[in-house]
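Asker: Okay, structure incoming, though there's no sequence with it:
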């Protein structure tokens, strides 16, 4: 599809961590195409600073009329808008955004004759088979009882049904993204921030597949260009333990900290107590039973299909960590020793 540049592209969730990098990758790949970003009315747009020629549309994917107005006139749509949370005071909000919001976007794309949709799902739709099992796009869903995973699986199945009914949809399933621009931050980014603040850290004994957010964004663009209608593609890097990720981040900066690695099951009683307290206080717990269940099954996967069919190749973890640490340091989220505010070799 690269030979035919899209006239106008809509990116829902384009101000988010992955979404902003997708917008940047599209601007680089298709400098002449119009780029429209659908964002929440009060959402921060910091990650898009410095990009010219963007059309910003404030709206909510749960409001059909606002989605319809955003999709109108676009021939390509990237749907990334979603809530990623392991706990919310009202978990039904996540279902409305992740499932009904996806239905609204796909309905509008079909109604307006959009040429191709790239739907962002998640690796949780296939992972969780166990720490010794590398999941792929044929693996069954196994994260029952986890609201986020359930909503992503439901929206994934919606995209598959729309594709079967004729809409040109390609589905991408990112593993855990890491790199600069983690404004949230994500759970992986939060681990990195905390290890630089504290003299020790507790890491769950689990495995997680991480991918540089910039490679993840490129995977979205390659799915537009080379993906097959109705197919799913895991956008994945390598599988690492939580402790190894933290140790590497520290080593890049010449730092050390004590990392205590615990089996997930030992923290399950604490997670239940914290979740109960959260229901009373309305404040997010530091640890949830859903996190424990995910850690038990792991986020272990193989991105061979995306490498083979999309031509996606990913950079090494150390480069991603170096740039993530530098980004957090520049914004005062972490403090590095010495006069340099970034780790050696940061870009």
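Answerer: Right, received. Where do you want to start? A quick note: this is a predicted structure, and the numbers were derived from the prediction, not measured.
Asker: alpha carbons only for contacts and neighbour counts from here, please
Answerer: Noted.
Asker: The residue lying closest to residue 208 once chain neighbours are set aside - how many residues pack around it?
Answerer: Excluding its sequence neighbours, the residue lying closest to residue 208 (Cα to Cα, 6 or more residues apart in numbering) is residue 299, at 4.5 Å. Around residue 299 there are 27 other residues, counting by other Cα atoms under 10 Å.
Asker: Please apply the same query to residue 17.
Answerer: Residues near residue 17, counting by other Cα under 10 Å: 23.
Asker: Tell me if I'm right that it and residue 181 touch.
Answerer: Yes. Using Cα atoms under 8 Å, residue 17 is in contact with residue 181, at 6.0 Å.
Asker: helices or strands up against the lengthiest helix in the chain?
Answerer: Secondary structure of the chain per DSSP state H: the longest helix is helix 147-164. If you count contacts as 3 or more Cα pairs under 8 Å, 6 or more residues apart in numbering; DSSP states H and E, helix 147-164 packs onto helix 92-95, helix 101-111, strand 169-174.
Asker: this is the comparison structure:
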């Protein structure tokens, strides 16, 4: 299977939910770059941001939790392919997570099944196999989903439920094919969670602290690599669709399957943070870095959470952040390599350069605007 970036023929009509969001708009842009003749419909709650001006790309304000509205829109648009990236923020309310991630996904599946969609690619999460204590070393897709009481992050439980619904819908009807992409540690231009917090820490002079011994490998993935993985999945499902009703060998199958997508470059957690800080301008030598023990940092985090809770605020250091920065979590991408032909197209250093550069440019523009 080719991974060429050269423009290719139209894929038909691709509908992308959450296509104005962080990952979604990168998928829209990469899809247009590689397949400029493809008709693209973008669905989002609000489609005012991250718009592509191509005449082949249309935008629709839509709430995927409105089942009847989704079915009416699908009946009107008749897409061939659905890439479903829409999801609320990780720190949103539980009821919203369930409503969007579970009910919204099932609504889209129903609309797709009723309107002749050939391929449905769902953006899941690598966290669906994570629990709060176990380390993940080269974890693969045979690992069980962690949900319910065993999963402290309700967002992750709902992503797992949605993934299960998507994969269970595969070949129902027989010409409806589905798969799921599980990104890990996504970052890049437009990132609202990972890089902005790290760059803010640099501006606040917080780079002199490190939690733990920094011996835990972690996966971070540049956003364009994840977009690339989604498009490879689309192509693979369309190829399988052409061969229906044949079922591929288990060792080759894409439909009904989940795939981890990472940069394939696990790094020590604080090495990544310091690479981000260096790109932002940090010159602090390692000899000046204060190392906080994990247990001590956990206690500090708990104390800060309680104090800030009294003030109705969130501290810069929480117990969750301490756990996050001290656990080993990285994944195998061998399945994606073998079945999707996946290879990262942007390495980690270049991804950091692009992502941090984007933030600094936005900050520069904001400062200039404020100074006018």
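Answerer: Thanks, I have it. None of the values given here were measured: they were computed from a predicted structure.
Asker: any residues in contact with both of residue 17 and residue 181 of structure 1?
Answerer: Here residue 17 of structure 1 and residue 181 have residue 47 as joint contacts, going by Cα atoms under 8 Å, 6 or more residues apart in numbering.
Asker: so stretch 12-32 of structure 2 matches what in structure 1?
Answerer: Aligned by TM-score structural alignment, stretch 12-32 of structure 2 corresponds to residues 7-27 of structure 1.
Asker: Touching that stretch from outside, list them.
Answerer: In contact with stretch 7-27 of structure 1 (Cα under 8 Å, 6+ apart) are residues 32-39, 43-48, 51, 70-71, 73-82, 177, 181-184, 213-214, 216-218, 220-221.
Asker: 6 Å - rerun?
Answerer: By Cα atoms under 6 Å, 6 or more residues apart in numbering, the surrounding residues in contact with stretch 7-27 of structure 1 are 33-39, 45, 47, 74-81, 182, 217.
Asker: rewinding a little: want to throw the helices and strands packed on helix 147-164 of structure 1 into a markdown table with distance to residue 234 of structure 1 and mean neighbour count?
Answerer: Shown next, in a markdown table, are these (distance: least, Cα to Cα, whole Å; neighbours: other Cα atoms under 10 Å):
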| stretch | distance to residue 234 of structure 1 | mean neighbour count |
| --- | --- | --- |
| helix 92-95 | 22 | 17 |
| helix 101-111 | 19 | 21 |
| strand 169-174 | 5 | 26 |
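Asker: Between these, which one is closest to residue 289 of structure 1.
Answerer: When these are compared by Cα to Cα, helix 92-95 sits nearest residue 289 of structure 1, at 17.2 Å.
Asker: For that closest one, give me the average deviation versus structure 2.
Answerer: Its aligned residues in structure 2 lie a mean 1.3 Å from helix 92-95 of structure 1 after superposition (mean Cα distance after the TM-score superposition for structure 1).
Asker: which residue numbers in structure 2 go with that helix?
Answerer: Helix 92-95 of structure 1 covers residues 95-98 of structure 2 once aligned (TM-score structural alignment).
Asker: before we move on, back to that, what does the longest helix of structure 1 rub up against?
Answerer: With Cα under 6 Å, 6+ apart as the test, helix 147-164 of structure 1 has contacts from 95, 98-99, 121, 124-125, 169, 230.
Asker: ok, now with 8 Å
Answerer: By Cα under 8 Å, 6+ apart, helix 147-164 of structure 1 touches 84-86, 91, 94-95, 98-99, 102-103, 106, 119, 121-122, 124-125, 141, 143-144, 169, 171, 229-230.
Asker: Could you tell me which residues within it count as buried?
Answerer: Within helix 147-164 of structure 1, the residues scored as buried using 16 or more other Cα atoms under 10 Å are 147-156, 158-160, 162-163.
Asker: State the pair within these that is farthest apart.
Answerer: 147 and 163 (24.4 Å).
Asker: All the helices of structure 2, residue numbers only.
Answerer: Counting by DSSP H, the helices of structure 2 are 22-34, 67-77, 94-97, 105-114, 154-168, 194-203, 223-242, 269-280, 294-310, 319-326, 334-340, 348-371.
Asker: Redo these as TSV? Include distance to residue 209 of structure 2.
Answerer: Formatted as TSV, the helices of structure 2 follow (distance: least, Cα to Cα, whole Å):
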stretch	distance to residue 209 of structure 2
helix 22-34	29
helix 67-77	48
helix 94-97	32
helix 105-114	41
helix 154-168	29
helix 194-203	10
helix 223-242	27
helix 269-280	10
helix 294-310	11
helix 319-326	12
helix 334-340	35
helix 348-371	20
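Asker: Show me the one of these that comes nearest residue 210 of structure 2.
Answerer: Going by Cα to Cα, the one of the helices of structure 2 nearest residue 210 of structure 2 is helix 269-280, 7.3 Å.
Asker: Return the member of the buried residues of helix 147-164 of structure 1 nearest to residue 201 of structure 1.
Answerer: Closest to residue 201 of structure 1, out of all of the buried residues of helix 147-164 of structure 1 and judged by Cα to Cα, is residue 148, at 25.4 Å.
Asker: What's that closest one aligned with over in structure 2?
Answerer: The equivalent of residue 148 of structure 1 in structure 2 is residue 155 (alignment by TM-score structural alignment).
Asker: ok, so what distance separates that match from residue 226 of structure 2?
Answerer: In this view, residue 155 of structure 2 and residue 226 of structure 2 are 20 Å apart by Cα to Cα, to the nearest Å.
Asker: What of residue 337 of structure 2?
Answerer: Distance, residue 337 of structure 2 to residue 226 of structure 2, by Cα to Cα: 13 Å.
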